[in-house]
Structures are given as structure tokens and as C-alpha cells.
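Trainee: Next come a sequence and a model predicted from it.
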Amino acid sequence: MSSYSISSGLKDTLIETTFFALDDSQSNYDVIIQFHSAEDIPKMDVFGHADPYFIAKIDDQISFTSTILSNTATPKWDDEKWIVRNIPLNAILTVKIYDKDDAKLFDDYIGKFEVLNLINYHASITGHKVIGPFNRYHGFFHLSIQSMESSEETKHLPRYTFDGPCRYSRHDSFAVGCLTMLNPDCIYSTWKIQIRRISVFFKPQERQYWNRKYKVAQMIFGNCLLSLASQSTLKLAHKVLYGRTLKHNENGQLNNADDLWKFVFSDRTTKRIKPCIYTYVIDDNTWRFSETDAQVFADVASKHALLANASEYVRYAGQFHPRPKYGWNNCDDEWELVFDNESGTYAPNAYLLINLKNLLLFNFPGLNIVTYEYKDPKLKESVTELKHAIEKYKNSTTAIQHLVLTCPCVP
């Protein structure tokens, strides 16, 4: 089990990233962008209004994707905030608005606008004019920007560092759910969580590239036609698992460890924490994971390459599972997450497990985290106990759902 000190850990990682730091003579700025609303958004289909969402980018270096709002010409994104550290004085914000259409391969493009003076921004009363194809007027967009010079701490961060808030999205796939049968509802969920300052805790020179000694990884990333076919298949499967849709997505903001347990790891039916094993990757911007199941990945070469969208590297990867801190007989007490580095595809270094722990504790203070190297006997013991708990959980969940379905409604 690894030890942890959030203050010393953050201090060390900040010092070690000074190779990224900018010259003192350069101007460094932090911005807080609040996306508010839009109006007069045109409908792109024959019936109803648009289902708008937007993608914002700063200098094509960092991006923000909003939630999808259904059937409206006047969308309001009052909770959509974006904090970015260390951007240059001449940074440009570009916002593109789209109409989500689950029936189409590509979403309809509505229009875009740019903010050229991001640091000294003054909001227009009428908002920003959205210009669509053929230079047509496609509505107005409202936002506000707060900017400040980078502090002594943040000016040592890498350029364009995402610094919150942490937002999660869950996508439910019924097609994959029918294959896995992990629950009676036939739903298979994948999660994506935007987490802060990944490059501080996992520096770019420590990226974990694919394992050249692993035969499956050679098949995916090697220089042959089979590798290209494998990558295409993985990217298509990734799109299915993480595809944004109108009906089968949940989005929200995670402010602390309690939110993580409540909105991510609690069963939606029983409201209890679900015992299971998750496969995860940390990429350049997000923590992605899904429940591990042999059936769903039976025809997939690598679970981790699938989650990483066939990327040749990740920041970290492995598996994790929740467990009661004081044993499975005390499920009503504190819980903890147990992480390992078990990934044949990327073979992440065990010494970086402490960085993983520091990263998650920085984003979710108070979260109980235990880390094991994948060969550690304590990990095997924990997984064995977990499997027994999973069987008990399945039986109790089936009983609860049966009661819900058969119990007469009370007026």
C-alpha cells in the first residue's frame, strides 16, 4: 500500500514540471469562462427545434464540450464553467455550435464565433453573433470571461492546463448490455471524467507507450495491414461505447469525493455501491473506465486500447475496484478504491502508482485510495473477496428488483 502527502506530493510534482514553465518575461494568464446561453438557434431538421451543444477551443490546444440540450432554440448552459491556466495574451477562443442527431453519422453544423481578445474581454449586451454556412446568421451566444495574471503557483503549470471543474459523463449502451447481461436492465455503461492537472502528476516524458514485448499490442500497433484493421475496429468500438446521444447519456459535475461515490459508483436501482471490477485509462485529459466483463471484450484485442481509442500511449492504465474500508461485513461504513497497474497493452510502471493516487486525491480530496502493483498477493486476496461480494450482490439485487416489480402501487 502506498503512502500519501497531498502537500508534499503536489509540491514535488510542480517543481519537477519546471521544464514546462514559461519564461518570467512572458505574460501568463488564467481564465474562467462561463458559458451562459444562446438564442435564435435555427432548427436543422423539418420538425421541432435543434438539439444544440457546442465545442469550445483555445488556440486548438485545449477543448471543452458542453452538454446536449434537447429541442430548444434558446439553450441555457448556466452550469458550464471552464477554468484554464497559463494561456498567452493573444489566445483566441473559438466556439462551434452543433445540432445533435442520433439518426445521423455526423451532427449538423450550426455555426461559430471567435473571441479574439480573451484576456481583456468585455461582454457584448447582444452576445456573439453565430455565423453559419454561407455566412448566414444563426443566432447569438452569451458568455462571460474572468481573466487574471497567473499566480506564483499556476505560472509553473504547463501551457493550457485544465483546472476544473471536474465533469463526468456516462453513456449507456443497450446493444453491448444485451451481450454482457451484467444487470437485468441490459445496460452497459462507460464513464468519462475530466480531471484537473493530469500533466502535473504524469509528465509528458513519462507517457506509457504500448508494450512492444506484448504480442497483442504488437498486433494492434505494429506496422502491418492487420494492425491498421485492428485500430479501425477499436476506434469504431470506442465510438459505440462513448458515443454522445440524446437519450442514453448522463452528465454532471463532481465537486468532491462524496459526489464521486453518489453519482458514479452507486447503483441507480438500489442506491448502494456496486461491487465490481473496472478497467481504466488516464489519457491526456480524462479518466475513462468501464465495468470489466469477459464477454463484452471477447472479440476485442485489448480492453485498455479500446478505452484509449487505440492511442499508442496513455498516462496510466490498469484496473480498480471499490471495497468497504473495514471489510465486506461493514458495507455501511467508509469505502475505498483499490487501483493497480494491470495492463498488458501499456505495462505502466509501478512506481507511478503514487502519482495516480496523488492525482485522484488532488481532484477528490478525502477519497480513500489504496494502490497495489498487479503482482502483489494482497491484490489477489482483495479481488477474491470482491468476487464473493459480487455474487451476494447479484442475488440481493435480483430480489430487490423483484419486489419493486411485484409490489402494488401505493396511492
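Mentor: Happy to help now that I have it.
Trainee: going forward, measure contacts between C-alpha atoms and count neighbours the same way
Mentor: Noted.
Trainee: Please give the element, helix or strand, for Val281.
Mentor: Assigned by DSSP states H and E, Val281 belongs to strand 278-282.
Trainee: Enumerate the positions of that strand that are buried.
Mentor: In terms of neighbour count (16 or more other C-alpha atoms under 10 Å), strand 278-282 has its buried residues at 278-282.
Trainee: from these, which is closest to Ile97?
Mentor: Distance to Ile97 across the buried residues of strand 278-282 (C-alpha to C-alpha) is lowest for Ile282, with 27.7 Å.
Trainee: what sits against the closest one?
Mentor: By C-alpha atoms under 8 Å, 6 or more residues apart in numbering, the residues touching Ile282 are 288, 314-317.
Trainee: quick one: which of the residues you listed sit in helices?
Mentor: Counting by DSSP state H, no part of the contacts of Ile282 is found in helices.
Trainee: Could you point out the longest helix of the chain?
Mentor: Longest helix in the chain, counting by DSSP H: helix 377-406.
Trainee: His304 falls within a helix, correct?
Mentor: Yes: the assignment for His304 by DSSP: H, G, I helix; E, B strand; the rest coil puts it in a helix.
Trainee: can I assume it is in contact with Ala317?
Mentor: Yes: applying C-alpha atoms under 8 Å as the test, His304 and Ala317 come out as touching, 7.1 Å apart.
Trainee: if I look at the nearest residue to Ser230 once chain neighbours are set aside, how far off is Pro42?
Mentor: Leaving aside its sequence neighbours, Ser230 sits nearest to Ile220 (C-alpha to C-alpha, 6 or more residues apart in numbering; 5.5 Å). Ile220 sits 43 Å away from Pro42, going by C-alpha to C-alpha, to the nearest Å.
Trainee: Over to Lys247?
Mentor: Taken as C-alpha to C-alpha, the span from Lys247 to Pro42 is 21 Å.
Trainee: structure B:
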Amino acid sequence: MFESITEKISSLVHHHREKHSEAASIVPVVEEVPVSKNWDFEITFVGAKNVPVGDIIASDPFLVAYLGPSDDQNTLSYITGVHWNTLNPEWNAKWNVQNVSDGTVLEMNVMDKDKMKEDTHLGKATLILGPQLEGFQEHTIEIIKPDGRTRGNITVHTTGKRTTGKAAALDKPTTTGPARYSRHTSYAAGILTHENKFEFYAYRIRLYHILEVFGSDPAGYQHWNLDYDAAKRIFADNLEGANIRNALHSQHSYLYRHDRKTEYGALT
């Protein structure tokens, strides 16, 4: 009987050791978070002081920013709202970008909005992004006019941190927004569309990641409907087609024109 008790105790001890050994061999798997040499930035275009004059005594300034070369169609860009009749605009517009390589140039172009003709380039300022901008910093940067002289300055806030997670696996910079929008008021459009009110709102939203979703190869784009008679007239390679397209472009420009009643915001 004593031997039987001894065997049971031995069996229990052996079983306990096996369970302890198995538990010790189970090591929690900690998922490694990729860390990049690149940077994420929250950029706030605060405003500008004493911008160059675009009209007679003032300007209608807005800012167009590029994360890299402005002549590259793949470069990320950002547009603020327009401030009317001022040389001291306050935009307070935020732009969040990820996976920005060290040495990338943030180019900020100050533009003067013209209602009926092409916008005027008033000047630009640049800021080099990289590890020297880690954490929160405020920058006051001189505006260089097209003739090379300086006038006024832009105030920009940046908050930089190392790129981690999924963004670190990307092969180019990207943005998390926010998506800016503008709301345009048109009395003429309200009349033309037979609205009850003599007022019509048109919204324009600036979306990102279009090329990532649809691709950059025109061969993969959806062609216009070749069986639609109206489309045939619009895209016809003749004088009538050219006149129709010009008229549509003019209507589009009028509908989405910027004026003092235009409202700006962001979708987050």
C-alpha cells in the first residue's frame, strides 16, 4: 500500500513538472512595431504677415503647399481657404503627413485669388523637414517674391515624430488629411436649376489617395460612354464639341468660383 501511495505522489510530481515545463516554454509573442527613418508631421499653416500686394492696395491671399517638387504630379499638395482684402491672413489650416523622408522640402506658395482670371503668384517660402523638427516647433519664414526680393513672412507650426506602424512600410509619403472642402454660393445656379430658393450651394471636396485607389495608368480608367449621344457631341473632335466643352468649363468655373460668401472647412 505504501508503494502505491509513493507511485501516486511520484506521478503527481512528474505531472506537475511537465506542466511547469510547458508553461515555461510558452513565451508571449510581442509583435514588433516597424520603426522607420522617416517622419510624421502635423503641420499648421497659422497665417502670414504683410504679404505682397496682389491688387491695388491689398490681396486675397491663400496658400498652396507642396510636399516635394511642385512640378511633379505625384507630389502631395494642400490648399487653404481664401482670405479677402487683407495682407495679414489667418488660415489656421492643419495638414497631417506621414513617412516623410529627411530633407524633404515643404514648399509654400502664397497666391492671390482672382475671380475672373488666373490666380497670381505672390511669393513662396520653404521649410526643410527632418529630425531637426522633432517635437513641437514654431517657424516664421520670409516670403520670397517672384523677383527675388523678400516681403512679409509665413508662420507655421510643426510637430514631428518618427514614423511607426503600417506607415513605416510605405515606399512614399502619404497623408491622413484632413480633407478640406469649400462651399460655394451661386444665385444664378439656383435659378437655372429651378430651385425654390434663389440660392444654390455647391461643395468641392479635396480628396487624397486617388491614384492609390484608381491607379496612375490612363489605360485602366473608365472611358466615357460611347453609346451616349450627348457624350458623343461633347467629346467630338470638331468645332461644336470644342464649343460645348468650353461652355461647360465656363459654367464649372462660375459655379465653383471663390468669393466672400465661400465657406471653408475640413472633414476629419
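Mentor: Arrived safely, thanks for sending. Being a predicted model, the structure only gives us computed values, none of them experimental.
Trainee: circling back to that earlier point, which one of the buried residues of strand 278-282 of the first structure is nearest to Ser396 of the first structure?
Mentor: Nearest member of those to Ser396 of the first structure, counting by C-alpha to C-alpha, is Tyr278, at 20.9 Å.
Trainee: Can you name the residues that contact the closest one?
Mentor: 289-292, 319-321.
Trainee: Repeat the analysis, applying 10 Å as the threshold.
Mentor: Counting by C-alpha atoms under 10 Å, 6 or more residues apart in numbering, Tyr278 of the first structure touches 190, 288-293, 318-322, 339.
Trainee: what range in the first structure does stretch 76-89 of the second structure sit on?
Mentor: Under TM-score structural alignment, stretch 76-89 of the second structure corresponds to residues 62-75 of the first structure.
Trainee: quick one, strands of the stretch 151-300 of the first structure?
Mentor: 161-162, 166-173, 188-194, 208-209, 249-254, 278-282, 286-291 (DSSP state E, counting those that start in this stretch).
Trainee: Of these, give the one that comes closest to Glu153 of the first structure.
Mentor: Nearest of the strands of the stretch 151-300 of the first structure to Glu153 of the first structure, taken as C-alpha to C-alpha: strand 161-162 at 12.5 Å.
Trainee: Check the mean deviation of that closest one from the second structure.
Mentor: Superposed on the second structure, strand 161-162 of the first structure shows a mean distance to its aligned partners of 3.1 Å (mean C-alpha distance after the TM-score superposition for the first structure).
Trainee: Give the aligned range of that strand in the second structure.
Mentor: Under the criterion TM-score structural alignment, strand 161-162 of the first structure matches residues 174-175.
Trainee: For Ile193 of the first structure, which residues are in contact?
Mentor: With C-alpha under 10 Å, 6+ apart, Ile193 of the first structure has these contacts: 166-170, 251-254, 260, 264, 282, 285-289.
Trainee: rewinding a little: look at Ile220 and Pro42 of the first structure and report which has more neighbours.
Mentor: Ile220 (26 against 18; other C-alpha atoms under 10 Å).
Trainee: what's the counterpart of that one in the second structure?
Mentor: Here Ile220 of the first structure is matched to Ile234 in the second structure, going by TM-score structural alignment.
Trainee: What separation is there between its match and Leu133 of the second structure?
Mentor: Between Ile234 of the second structure and Leu133 of the second structure the distance is 51 Å, computed by C-alpha to C-alpha.
Trainee: again, but for Ile43 of the second structure
Mentor: On the measure of C-alpha to C-alpha, Ile43 of the second structure and Leu133 of the second structure end up 11 Å apart.
Trainee: Give the closest residue to the residue nearest the centre of the second structure in space, chain neighbours not counted.
Mentor: Residue closest to the mean C-alpha point of the second structure, counted by C-alpha atoms, centre = their mean, is Gly177 at 4.8 Å. Of all residues not flanking Gly177 of the second structure in the chain, Asn96 sits nearest, at 5.7 Å (C-alpha to C-alpha, 6+ apart).
Trainee: Quick one: residues contacting that neighbour.
Mentor: Counted by C-alpha under 10 Å, 6+ apart, Asn96 of the second structure has contacts 40-44, 158-159, 174-178.
Trainee: My reading is that it lies in a strand. Confirm?
Mentor: Yes: under three-state DSSP, Asn96 of the second structure sits within a strand.
Trainee: Give the equivalent position in the second structure for Ala399 of the first structure.
Mentor: Across the two structures, Ala399 of the first structure finds no equivalent in the second structure, going by TM-score structural alignment.
Trainee: can you count the residues close to Ala399 of the first structure?
Mentor: 11.
Trainee: Walking through the first structure, point out its helices one by one.
Mentor: Using DSSP H, helices in the first structure cover 6-16, 174-180, 198-201, 215-221, 225-242, 257-263, 303-307, 353-363, 377-406.
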